[in-house]
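1. Below is the structure, and that's it, no one-letter string:
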């Protein structure tokens, strides 16, 4: 009886203003609109970032300052923010409609006179605040680990943020993203170094399995190099030159659990490897 009365009251309340909506039935076939969380850096300081993200043509759901860290909510999570642009991950395109965007206050990088990029690290306190926010978002929306990604992952041909100094491993240690086991990576890296690298088509297939949009023509063109570099920037930031090598192959093999069967397996990595 109480359930019937509650449903009737809700129907009447929903009908205020002449529109009657019965809310007594709820479908089981649904989930959160939020399928992805995309991380960015702003390339500017806090005042300029706030101005750009609140009065310009781009926006994000959250902005996190550096020191002291403050989390600003600029767009309600049930609304679309304009932060991803042309993008793709795991076959889903134009991710603004299905993601939460988080901007981190950071200059990103500066360039030297000879064109070298000098990257700026993220303060620990800022990453602490980000992890707390991510845990809350994951709890409420059920975002899987593989869908917390960087702008460079969803648009590798045009974006490099959050950059090679973003501490993805800290997110992994917090249980937010998957991270490859280091011993297994060395084992597969040695296997590829001794037995030879897979062909470019294998790298392309493995990167696509991770979620990247990548050509599948078997050629090491500029687009494929950019995607490889984006992957390396996350999992092997010490060198992200876009070259397919044994360590990159090892990382992919461990993350995807897939590697060519005709490459001889290395000995236990505890014996030491010289690469």
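-> Perfect, I can see it now. Note that this is a predicted model, so its numbers are computed, not measured.

2. only C-alpha atoms for contact and neighbour calcs from this point on.
-> Fine.

3. which residue ranges form the strands in the stretch 51-200 of the chain?
-> Counting by DSSP state E, counting those that start in this stretch, one finds strands in the stretch 51-200 of the chain at the ranges 62-64, 71-73, 88-89, 92-93, 99-104, 109-111, 117-119, 148-150.

4. Give me whichever of those strands is most buried.
-> Mean neighbour count, computed with mean count of other C-alpha atoms under 10 Å, is highest for strand 99-104 among the strands of the stretch 51-200 of the chain, reaching a mean of 27.

5. Work out the gap between that strand and the centre of the chain.
-> Here strand 99-104 is found 10 Å from its chain centre; the criterion is C-alpha atoms, centre = their mean, to the nearest Å.

6. With stretch 61-79 instead?
-> So, by C-alpha atoms, centre = their mean, the centroid of stretch 61-79 is 17 Å from its chain's centroid.

7. ditto for stretch 118-127
-> Worked out by C-alpha atoms, centre = their mean, stretch 118-127 lies 17 Å from the chain centre.

8. measure it end to end?
-> Across its full length, stretch 118-127 reaches 20 Å end to end, with C-alpha to C-alpha, to the nearest Å as the criterion.

9. Identify all contacting residues around it.
-> The contact list for stretch 118-127, computed with C-alpha atoms under 8 Å, 6 or more residues apart in numbering, reads 64-69, 106-112, 163-167.

10. Quick check: buried residues in it?
-> 119, 122, 126, 127 (16 or more other C-alpha atoms under 10 Å).

11. Would you mind writing the ChimeraX command to select the buried ones in the contacts of stretch 118-127?
-> The buried residues among these can be selected in ChimeraX (16+ other C-alpha under 10 Å) with this line:
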select :64,65,66,69,106,108,163,164,165,166,167
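
12. Spit out the contact partners of residue 167.
-> Neighbouring residues of residue 167 by C-alpha under 8 Å, 6+ apart: residue 122.

13. do you know how far it is from residue 209?
-> Distance of residue 167 to residue 209, given as C-alpha to C-alpha: 23 Å.

14. Over to residue 40. Which of the three states is it?
-> Per DSSP: H, G, I helix; E, B strand; the rest coil, the secondary structure class of residue 40 is strand.

15. what's near enough to touch it?
-> When contacts are counted by C-alpha under 8 Å, 6+ apart, residue 40 touches 101, 102, 103, 104, 150, 151, 161, 162.

16. From the contact counts, what lies against the helix or strand hosting residue 202?
-> Element membership of residue 202, judged by DSSP states H and E, is helix 200-210. Identification of packing neighbours for helix 200-210 by 3 or more C-alpha pairs under 8 Å, 6 or more residues apart in numbering; DSSP states H and E yields helix 222-235, helix 246-256.

17. Against that first model, consider the following:
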């Protein structure tokens, strides 16, 4: 009798294998590729069981390392050492093969198509425990715990502005700074151009977003701003770089630098 595989994380109940994975790829062709990024998703499907089956269907060509049900039950689908197919076309801090660099967690939630219902408490607790365990074992820094929407702005919007990023950071997972209050003042929006927009784009690029620093507030810039808001200033997600967004970005960059030197 073949022994059942053991999950990499003690917070996973068992392995429910997906065939959709491959070898982690190396940018320079040398050394051992270790994941140094954690990426969180929602399934975006109304029924958790159907989402799980889709992630394990070879036809889908998608997968994740872990799957978290609404009741907090956790399954491992792909070994952490393997490259799961969860990020798609994506970019962060110069990394364009996010699948090779990351561990992905799918959280059962209907998402925006289903009205973005709140994540249940048992699911939040289970996901936080799982994330903390992964980050500790792989030494994943707080600034590299990201949303799918962060690495694929405009193309993806999960796990959504309802995800409790603040609580995760307070629990030792991810980076957070208190969002600046929303108010009046100068703002930048689609169609604006010039050195101030270029400086804004440079700050987003410094944080890690894939954005051209060309001084044009175009569709891509708007998508990056919305992705940032969805994660770090969720009270208002509109793609407009108002004072609150810019101040929060500056504060987060300062916190990121502090995290990297700690």
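-> Nice, thanks for sending it over. Everything numeric here is computed off the predicted structure, so don't read it as measured data.

18. where does the TM-score land?
-> The TM-score (TM-score structural alignment, normalised by the length of structure 2) is 0.77; 217 aligned residues with a C-alpha RMSD of 2.3 Å.

19. which stretch among the helices and strands packed on helix 200-210 of structure 1 comes nearest residue 198 of structure 1?
-> Proximity to residue 198 of structure 1, assessed across these by C-alpha to C-alpha, is greatest for helix 246-256 (7.8 Å).

20. how much space is there between the closest residue to residue 44 of structure 1 other than its chain neighbours and residue 117 of structure 1?
-> Using C-alpha to C-alpha, 6 or more residues apart in numbering and skipping residues adjacent in sequence, the residue nearest residue 44 of structure 1 is residue 107, 5.3 Å away. Distance, residue 107 of structure 1 to residue 117 of structure 1, using C-alpha to C-alpha: 12 Å.

21. same thing with residue 183 of structure 1?
-> Using C-alpha to C-alpha, residue 183 of structure 1 is found at 31 Å from residue 117 of structure 1.

22. cool, residue 212 of structure 1 as well?
-> Residue 212 of structure 1 sits 24 Å away from residue 117 of structure 1, going by C-alpha to C-alpha.

23. Hmm, residue 252 of structure 2 is touching residue 176, no?
-> Yes. At 7.0 Å, residue 252 of structure 2 counts as touching residue 176 under the criterion of C-alpha atoms under 8 Å.

24. before we move on, the earlier item: now the strands of the stretch 51-200 of structure 1 as JSON lines including distance to residue 224 of structure 1?
-> As requested, those are exported to JSON lines (distance: least, C-alpha to C-alpha, whole Å):
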{"stretch": "strand 62-64", "distance to residue 224 of structure 1": "31"}
{"stretch": "strand 71-73", "distance to residue 224 of structure 1": "36"}
{"stretch": "strand 88-89", "distance to residue 224 of structure 1": "15"}
{"stretch": "strand 92-93", "distance to residue 224 of structure 1": "18"}
{"stretch": "strand 99-104", "distance to residue 224 of structure 1": "25"}
{"stretch": "strand 109-111", "distance to residue 224 of structure 1": "23"}
{"stretch": "strand 117-119", "distance to residue 224 of structure 1": "22"}
{"stretch": "strand 148-150", "distance to residue 224 of structure 1": "18"}
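
25. Relative to residue 31 of structure 1, which of the ones you listed is closest?
-> Put simply, out of those the one that sits nearest residue 31 of structure 1 is strand 99-104, at 13.2 Å, with distance taken as C-alpha to C-alpha.

26. for that closest one, packing partners?
-> Packed against strand 99-104 of structure 1, as judged by 3+ C-alpha pairs under 8 Å, 6+ apart, are the following elements: strand 36-41, strand 62-64.

27. Including distance to residue 251 of structure 1, could the ones you listed go into JSON lines?
-> Converted to JSON lines, those look like this (distance: least, C-alpha to C-alpha, whole Å):
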{"stretch": "strand 36-41", "distance to residue 251 of structure 1": "22"}
{"stretch": "strand 62-64", "distance to residue 251 of structure 1": "30"}
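
28. Of all those strands, which one is nearest residue 239 of structure 1?
-> That would be, of those and by C-alpha to C-alpha, strand 36-41, which comes in at 20.3 Å.

29. That closest one vs structure 2, average offset?
-> Between strand 36-41 of structure 1 and the aligned residues of structure 2, the post-superposition mean distance stands at 0.6 Å (mean C-alpha distance after the TM-score superposition for structure 1).

30. residues in structure 2 aligned with that strand?
-> Residues 37-42 of structure 2 are where strand 36-41 of structure 1 lands when matched by TM-score structural alignment.

31. swap in stretch 125-139 of structure 1?
-> The aligned range for stretch 125-139 of structure 1 in structure 2 is 122-136, by TM-score structural alignment.

32. swap in stretch 163-178 of structure 1?
-> In the comparison with structure 2, stretch 163-178 of structure 1 aligns to the range 160-175 (TM-score structural alignment).

33. how near is the equivalent of residue 79 of structure 2 over in structure 1 to residue 59 of structure 1?
-> Here residue 79 of structure 2 is matched to residue 76 in structure 1, going by TM-score structural alignment. Between residue 76 of structure 1 and residue 59 of structure 1 the distance, using C-alpha to C-alpha, works out to 11 Å.

34. Check residue 124 of structure 1 too.
-> Here the distance between residue 124 of structure 1 and residue 59 of structure 1 works out to 25 Å (C-alpha to C-alpha).

35. With residue 42 of structure 1 instead?
-> 11 Å.

36. Residue 196 of structure 1 too?
-> Relative to residue 59 of structure 1, residue 196 of structure 1 is positioned 46 Å away (C-alpha to C-alpha).

37. These two: which has the busier surroundings?
-> Legend: neighbour count by other C-alpha atoms under 10 Å for residue 196 of structure 1 and residue 59, higher for residue 59 (24 against 14).

38. how about the more buried one, what does it touch?
-> Neighbour list for residue 59 of structure 1: 52, 53, 74, 75, 81, 82, 83 [criterion: C-alpha under 8 Å, 6+ apart].
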